[in-house]
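Asker: Could you look at this predicted model? Sequence included:
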Amino acid sequence: MTKLSMVSDAIIRHIESGSLREGDRLPSEGELAVHHGVSVGTVQKALTQLVHSGLITREQGRGTFVSGTRVAPADVRYLRFSDAEGKDLPCYVHARSVKRIKRKGPWSDFLDSEAFVRIERVINVGGRFDLYSEFWLREEDFAELGGLDRTALEKNLRELVGQRLSLPTLRVDQWVRFGKLPSAAAQELKIESGQPGFIMELRGYTLRNRPLYYQSVCSGPFQERLVILRENGQ
């Protein structure tokens, strides 16, 4: 584990355990550096990552505080990782936008419809790196879900669709490739536009093999060696 990950993990553990709660002020950068035996620069990088993931906020002249957003790990079963030491890395989901779109793309080819709803989210993995996700539904299916608040959008969308529409996900096809990241993904991941990255496409089917949703997940480069965990834990 890198020194940067060590600092991030320690702060996340304090938030998850409740020893740091919403609105609590974190120790100063200098105090954190001394406590963890690292440089102030390393602490600053760790805090910047956690700010971007939404777990903490920094206020000029006041300090660093635990964010007012939810900090409980989300149930994102298709994207679960552990580090090289076997420690599971929790995922924190942050909804960015919900838009009705008629633009064509791989989602329209798969869902075979004219109008769609795109749910944009950023998934932070253990405070170490971010994933950008676009989840596409037919507009008529999204309408049947009823009103979705931010809390609902930051849960497992597969299960939400299954519960509210009685349309369980019975099969998911997955593809991975390395290619140019979409501009929206590059912007959210703070990567220069046009740069390549990791792209995963997921196509979910429900009863009678009906296409249910299309999803893409993007990531920029990261150096850590991670283990992908399957839904059954294997």
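Answerer: That came through fine.
Asker: C-alpha only now, for contacts and for neighbours.
Answerer: Will do.
Asker: Most distant residue from the centre of the protein?
Answerer: residue 34 (30.8 Å; C-alpha atoms, centre = their mean).
Asker: pretty sure it belongs to a strand, no?
Answerer: No: Residue 34 sits outside any strand when classified using DSSP: H, G, I helix; E, B strand; the rest coil, being helix.
Asker: What separation do you get for it and residue 41?
Answerer: Separation of residue 34 from residue 41 (C-alpha to C-alpha, to the nearest Å) stands at 12 Å.
Asker: Go through the helix or strand containing residue 99 and flag the buried ones.
Answerer: Using DSSP states H and E, the secondary-structure element containing residue 99 is strand 91-101. Across strand 91-101, burial judged by 16 or more other C-alpha atoms under 10 Å covers 91, 92, 93, 94, 95, 96, 98.
Asker: take the one below as the second:
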Amino acid sequence: MTRNDALAVAVDKRLPSYVQLRDTLAAKIARGDWKPDVVLPSENQLAAETGLSVGTVRKAMQMLVDEGLLERKQGTGTFLSKRAFHASLFRFFAVTTADGSPIIPKSRLIARARIAAPAKVARLLDAEDCIRIDRVRSHSDQVLLTEEIWIPHHRFPGLETLPEAEIGPLLYPLYLDRFQVFIANAVDEVSFARASGSVANRLGIAPDDPVAVIERTAFAADGTALEWRVAQGPAERFRYRSRLT
């Protein structure tokens, strides 16, 4: 499979051409070569650059759409997907309007610092030099979650001193817009524990009250771990709903 040098990355040549192209395009997404809110090259453009058929390019692009990395906007083109990971923690602590529409809780920063990560986080992120962010999420003056977030400093330089007004309530769009870091997917692990004194104080509950604990690891398209966070909320508010079809 021939390629323009701008698209060249190491891929497994034993794979079908459309899968090789999918891997090449996913690597471009992970590197930040494509910017947010900018239309991506058309299938015809990519076919011309790679020497592949339009049908092969279409299959590769559709794989990325199916995986949630890209989204098609009718009449406009194809863009990086901005999947609503910011809301997904709240499937466990649902907040809705009277008609059942989801509400995105407010965010308040408690602390930010560039510090050495604990061993577990350093191994996961492959970086000891990290930024720690502490914040709470609330609605109608009721704290729903407290979060401890770790990110590698070399991928997010300066975030620890960025004015709070420039951060806003949603981190993943900030990662993409300010640092060209695209969160492709995330894994949540749920458990239950007793609230520590500091967590209880933030949540407005008693120490040792039960809390739901959601540990999340967020990844780039190439599988690199970019963020680790732990969110804790009152167990009595925890809900989980699954539909089997």
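Answerer: Good, I have the coordinates. Owing to the predicted nature of the structure, the values given are computational and were not obtained by experimental measurement.
Asker: Just want the most central residue of the second structure.
Answerer: In the second structure, the C-alpha nearest the mean C-alpha coordinate belongs to residue 183, at 3.7 Å (C-alpha atoms, centre = their mean).
Asker: Give the aligned equivalent of that one in the first structure.
Answerer: The criterion is TM-score structural alignment: under it, residue 183 of the second structure has residue 169 as its aligned partner in the first structure.
Asker: That match - nearest residue in space that isn't next to it in sequence?
Answerer: Spatial nearest neighbour of residue 169 of the first structure, chain neighbours left out: residue 206 (4.9 Å); criterion: C-alpha to C-alpha, 6 or more residues apart in numbering.
Asker: in the superposition, what's the average offset of the strand holding residue 99 of the first structure relative to the second structure?
Answerer: Here strand 91-101 of the first structure is compared with the second structure after superposition; its mean distance to the aligned residues, by mean C-alpha distance after the TM-score superposition for the first structure, is 1.1 Å.
Asker: what's the burial count for whatever residue of the second structure lines up with residue 102 of the first structure?
Answerer: When the second structure is aligned by TM-score structural alignment, residue 102 of the first structure is paired with residue 116. Using other C-alpha atoms under 10 Å, residue 116 of the second structure has 16 neighbouring residues.
Asker: which residues touch residue 116 of the second structure?
Answerer: For residue 116 of the second structure, the residues meeting the contact criterion (C-alpha atoms under 8 Å, 6 or more residues apart in numbering) are 128, 129, 130.
Asker: counterpart of the first one in the first structure?
Answerer: Pointing back at residue 128 of the second structure there. Looking across to the first structure (by TM-score structural alignment), residue 128 of the second structure lines up with residue 114.
Asker: ranges for the helices of the second structure?
Answerer: Per DSSP state H, the second structure has helices spanning 17-31, 43-50, 54-66, 85-88, 119-125, 171-179, 197-203. These are given in chain order.
Asker: Was I right to think residue 234 of the second structure contacts residue 214?
Answerer: No: Residue 234 of the second structure is not in contact with residue 214 according to C-alpha atoms under 8 Å; the separation is 11.5 Å.
Asker: neighbour count winner among those two?
Answerer: Neighbour totals were compared for residue 234 of the second structure and residue 214, and residue 234 leads with 25 against 20 (other C-alpha under 10 Å).
Asker: how about the more buried one, what's its match in the first structure?
Answerer: So residue 234 of the second structure corresponds to residue 220, using TM-score structural alignment.
Asker: excluding its backbone neighbours, what's nearest its match?
Answerer: Residue 220 of the first structure's closest residue in space is residue 197 (C-alpha to C-alpha, 6+ apart), at 4.8 Å.
Asker: which position in the second structure aligns with that neighbour?
Answerer: Going residue by residue (TM-score structural alignment), residue 197 of the first structure aligns to residue 211.
Asker: Could you pull up the residues touching its match?
Answerer: When contacts are counted by C-alpha under 8 Å, 6+ apart, residue 211 of the second structure is found next to 192, 193, 194, 195, 232, 233, 234, 235, 236.
Asker: Take those residues and, keeping just the buried ones, write it as a PyMOL select command.
Answerer: With 16+ other C-alpha under 10 Å as the criterion, this PyMOL line picks the buried residues out of the contacts of residue 211 of the second structure:
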select buried, resi 194+195+232+233+234+235
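Asker: burial of the residue lying closest to residue 182 of the second structure once chain neighbours are set aside, as a residue count?
Answerer: Ranked by C-alpha to C-alpha, 6+ apart and with sequence neighbours excluded, the top spatial neighbour of residue 182 of the second structure is residue 176, at 5.3 Å. In terms of burial, residue 176 of the second structure registers 17 neighbours under the definition other C-alpha under 10 Å.
Asker: and the gap between residue 176 of the second structure and residue 48 of the second structure?
Answerer: According to C-alpha to C-alpha, residue 176 of the second structure and residue 48 of the second structure sit 28 Å apart.
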